[in-house]
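**Q** Build me a model:
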Amino acid sequence: AEVAARAGVSTSTVDRVINGRGGVHQKTVALVERAVREIMGSDRTGYLAAVSRLDAILAGDGTEVTRGLAAAMVTAGEAAGARVEVAFVERMNPQALADRLLAVAADGSSGIAVQALDHTIVREALHEIARTDIPVVTVLTDMAGINRTAYVGLDNRAAGRTAGYLMGRFCRNSGKLAVVWGGELYRSHEERESGFRGILRSERPDLQCLEVITSNDDAVMAKARANEAIERHRDLVGVYCVGGGITGVAAAIEEAGLAEKLVMIGHNCNSETKPHLLSGTIDALVHQDIEAIALHAVECIIERRQPPGYSGIPVEIITKENVSR
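**A** Now for the predicted structure:
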């Protein structure tokens, strides 16, 4: 009754909001949530978090990274006493992502974690959600010009520079480098690619980065594009995989008999990449702790801020000598 009085709504409306039954206008949901926070006397609404629904919206690319993050988000939510619902949307489709964001907001979400696409349509959807006071956390990849609660993921420019440093140290000869990314809609890929090129310009100017190859994070497309690069550039000495599709690139290198000749650097050690790492096709992986990302994302949503002392997700380097067996 106290929550209803403070929010200026009926007790039945409060009941629907608290128990996630839907059918309540998002502005009314925001009023109820704000009333609960005020009564609890802090921004952390332990009572509300225990019964609210959080949403994770990720790229439906079927990669180990997104599948792993989805499972980790559900587990992190359970540990915090919140129910996390995961939705996968078509990869590299800004309209599908924007539509899903607005749909979960209208359906009573108490917080959203999103693998964002840096596109005007998505930005406008997030601006609209910000006006409803729903906390939004970007995961894995960020975007500029939005009023989000937090970003949880790697410093992707540092990750790209790390990959470039490794490539420069591993390549013994001069030559060309192929760079394969998912696409320009991922700010994380753009930052990694920029960091990679930047350090090589200063430390290994004899290594020439070719025009970036777009794979849409699809292993089949990545393999086809890698085959083209291998056929066209006989002086290729290395390949950097910025995002998904890495198994397709590894397969192309192996089938061409170039696993011992080409240096291959990629991202994320998991069940898909580990066999290629152990075989020597992949020389090193720049890794991010997916479980830590999930835990921090849920915490940021519940706290409605970046917790004090948070220093980001560390950039890790995995080789076949230190990979967990």
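**Q** contacts, neighbours, all on C-alpha from now
**A** Fine.
**Q** quick one: contacts of the host helix or strand of residue 49?
**A** For residue 49, the element it lies in under DSSP states H and E is helix 46-51. With CA atoms under 8 Å, 6 or more residues apart in numbering as the test, helix 46-51 has contacts from 18, 19, 20, 33, 36, 80, 81, 82, 83, 302.
**Q** Buried ones from those residues, can you make that a ChimeraX selection?
**A** Only the buried entries of those go into this ChimeraX selection, using 16 or more other CA atoms under 10 Å:
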select :18,20,33,36,80,81,82,83,302
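**Q** Next, the contact list for the residue nearest the centre of the chain, please.
**A** By CA atoms, centre = their mean, the chain has its centre lying nearest to residue 140, at 2.1 Å. Going by CA under 8 Å, 6+ apart, residue 140 touches 115, 152, 153, 154, 188, 293.
**Q** Just the buried ones out of the residues you listed, please.
**A** Buried among the contacts of residue 140 (16+ other CA under 10 Å): 115, 152, 153, 154, 188, 293.
**Q** and the residues you listed, which two are the farthest apart?
**A** Using CA to CA, those span at most 14.7 Å, a distance reached by 188 and 293.
**Q** From the contacts of helix 46-51, which land in strands?
**A** residue 83 (DSSP state E).
**Q** With respect to residue 90, which of the contacts of helix 46-51 is nearest?
**A** Nearest to residue 90 among these, with distances taken as CA to CA, is residue 83, at 23.3 Å.
**Q** what about the nearest residue to the closest one once chain neighbours are set aside, distance to residue 79?
**A** Sequence neighbours aside, residue 53 is the residue nearest to residue 83 in space, at 5.0 Å (criterion: CA to CA, 6 or more residues apart in numbering). Per CA to CA, to the nearest Å, residue 53 is found 14 Å from residue 79.
**Q** another one to check against the first:
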Amino acid sequence: MAAKSRPTAADVARRADVGVATVDRVLNGRAPVRKETADRVREAAEAIGYHALPLIRHRTNARNVRNVRLGFVLQKGTDPFYQNVATGLRKELLSRLDVKGKPDIVFVDDITAESLRKKILEVGSRTDAVAFVAIDHPLVVLAVDELNLRKKPVFTLLSGISASGVTGYIGLDSRKVGRTGAFIISKMAGAKGKIATLVGSHRYLGQDHSEMGFRSYFREIGEEARLLETIVNFDDPEVAREVTTSLLDRHADLAAIYNAGGGQDGIVQAIRAHSSGQRPVVVCNDLTDATRPALIDGVINCFLCLPIEAFARAVIDEMVSSIIGIRPAAPNRTLPFDVIFAENLPA
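**A** Prediction:
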């Protein structure tokens, strides 16, 4: 006699007469789900012995709704990308059924190590858990150590740091991002011409790993000699504009630019304004409304993008889990990234 299979989310959905997506929202504490619908999902799970019933009961019990204080230290507040990240974090926390609270989001324009250390500790002093984007520096590590002494969960976002006290990292596999950028350029830029690489700072481990992945791909295919020395643009559009203009001036055979950090607006401005009319293949990170026209008209050829909605969901999920203890936080949660060309540009 065949063993009876374990009930699945699809079985719960059929029993409750809802979609599987609704079961997922109840299971993971995401709204909007009406209380009546959530109760029906719980009753269906109870009836068929669904293995995640304890978690569903926790999510649907109004008495378990807990106030949480989540703190975030993000980079430059004028950067559209970080504004999009902040919006995603606010929406995701608001959508949770099992907790309530307002995220404490601070933007840091002065990204020196001392400034970051102070902001991380300041936000940590008034929240239950902290997540931040920061350079890898001993002063930032000291901030993590101090928060550890206060029993505060600490998460790094998008770029890790070399600190043993970090609760978890949430972001992309930066080496894969860099290798993907290299693969795209190798197929689009042809076999001749120089290739430039830009980073905001080598102290961002995420950008450093992207650059290493980018270079490793060209080394493997025997074309490392095409790569120019990596240039630091401090994620600043004006510096990126100056750097790109200089590259176009000095290299008539410039075939491609890979930007592992920020400042894309400056790259676009330089290419559009340059008297040579050169159009190197350009691969950058993270599409925004400001850079969307550049993708449409071909100044930028491809964006390697953080899926902000999925990222925000993962961040809030890990931080909440670390506070209320439903499960241990994941030490390394990497997400698949989106590869966006003009031809598959989202509406």
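**Q** picking that back up, any buried residues in the helix holding residue 49 of structure 1, and which?
**A** For helix 46-51 of structure 1, a neighbour-count test (16+ other CA under 10 Å) marks 46, 48, 49, 50, 51 as buried.
**Q** any idea where the helices of the stretch 201-347 of structure 2 begin and end?
**A** In the stretch 201-347 of structure 2, the helices defined using DSSP state H, counting those that start in this stretch lie at 205-220, 237-250, 264-273, 292-296, 308-324.
**Q** Matching residue 72 of structure 1 against structure 2, which residue comes up?
**A** Aligned counterpart of residue 72 of structure 1 in structure 2: residue 88 (TM-score structural alignment).
**Q** tell me, how many neighbours does its match end up with?
**A** 18 (other CA atoms under 10 Å).
**Q** conserved subset of the contacts of residue 140 of structure 1 in structure 2?
**A** Retained contacts for those in structure 2, judged by both residues aligned by TM-score structural alignment, their matches' CA atoms under 8 Å, are 115, 152, 153, 154, 188.
**Q** Among those residues, which one sits closest to residue 61 of structure 1?
**A** residue 115 (11.7 Å).
**Q** Tell me which residue of structure 2 matches up with the closest one.
**A** Residue 115 of structure 1 maps onto residue 133 in structure 2, by TM-score structural alignment.
**Q** quick one, what contacts that match?
**A** Contacts of residue 133 of structure 2 by CA under 8 Å, 6+ apart are 73, 74, 75, 156, 157, 158, 159.
**Q** same thing with residue 170 of structure 2?
**A** Counting by CA under 8 Å, 6+ apart, residue 170 of structure 2 touches 155, 156, 157, 158, 311, 314, 315, 332, 333, 334, 335.
**Q** repeat that with 6 Å
**A** 157, 333, 334 (CA atoms under 6 Å, 6 or more residues apart in numbering).
**Q** distance from the helix or strand containing residue 158 of structure 1 to structure 2 after superposition?
**A** In this assignment (DSSP H and E), residue 158 of structure 1 forms part of helix 156-170. Mean deviation of helix 156-170 of structure 1 from its aligned counterpart in structure 2 after superposition (mean CA distance after the TM-score superposition for structure 1): 0.5 Å.
**Q** Which part of structure 2 matches that helix?
**A** With TM-score structural alignment as the criterion, helix 156-170 of structure 1 aligns to 174-188.
**Q** Return the set of buried residues in the matching stretch.
**A** Those would be 174, 175, 176, 177, 178, 179, 180, 181, 182, 184, 185, 186, for stretch 174-188 of structure 2 by 16+ other CA under 10 Å.
**Q** Quick check: the gap between the third one and residue 107 of structure 2.
**A** When distance is defined by CA to CA, residue 176 of structure 2 is 27 Å away from residue 107 of structure 2.
**Q** next one: the fifth one
**A** When CA to CA is the yardstick, residue 178 of structure 2 and residue 107 of structure 2 sit 26 Å from each other.
**Q** Tell me if I am right that residue 123 of structure 2 is in a helix.
**A** Yes. Under DSSP: H, G, I helix; E, B strand; the rest coil, residue 123 of structure 2 sits within a helix.
**Q** what's the counterpart of it in structure 1?
**A** So residue 123 of structure 2 corresponds to residue 104, using TM-score structural alignment.
**Q** Find the nearest non-adjacent residue to that match, please.
**A** residue 55 (7.2 Å).
**Q** wouldn't that neighbour be in contact with residue 112 here?
**A** Yes. With contacts counted by CA atoms under 6 Å, residue 55 of structure 1 reaches residue 112, the gap being 4.8 Å.
**Q** Grab the nearest non-local neighbour of residue 291 of structure 2.
**A** residue 265 (6.6 Å).
**Q** try residue 298 of structure 2
**A** The nearest residue in space to residue 298 of structure 2 (CA to CA, 6+ apart) is residue 342, at 7.8 Å.
**Q** what's the counterpart of the one you found in structure 1?
**A** Residue 342 of structure 2 maps onto residue 320 in structure 1, by TM-score structural alignment.
**Q** My understanding was that that match contacts residue 276; is that so?
**A** No. Using CA under 6 Å, residue 320 of structure 1 makes no contact with residue 276, being 9.3 Å away.
**Q** out of the two, which sits in the more crowded spot?
**A** Taking other CA under 10 Å, residue 320 of structure 1 and residue 276 do not tie; residue 276 has more neighbours (21 against 18).
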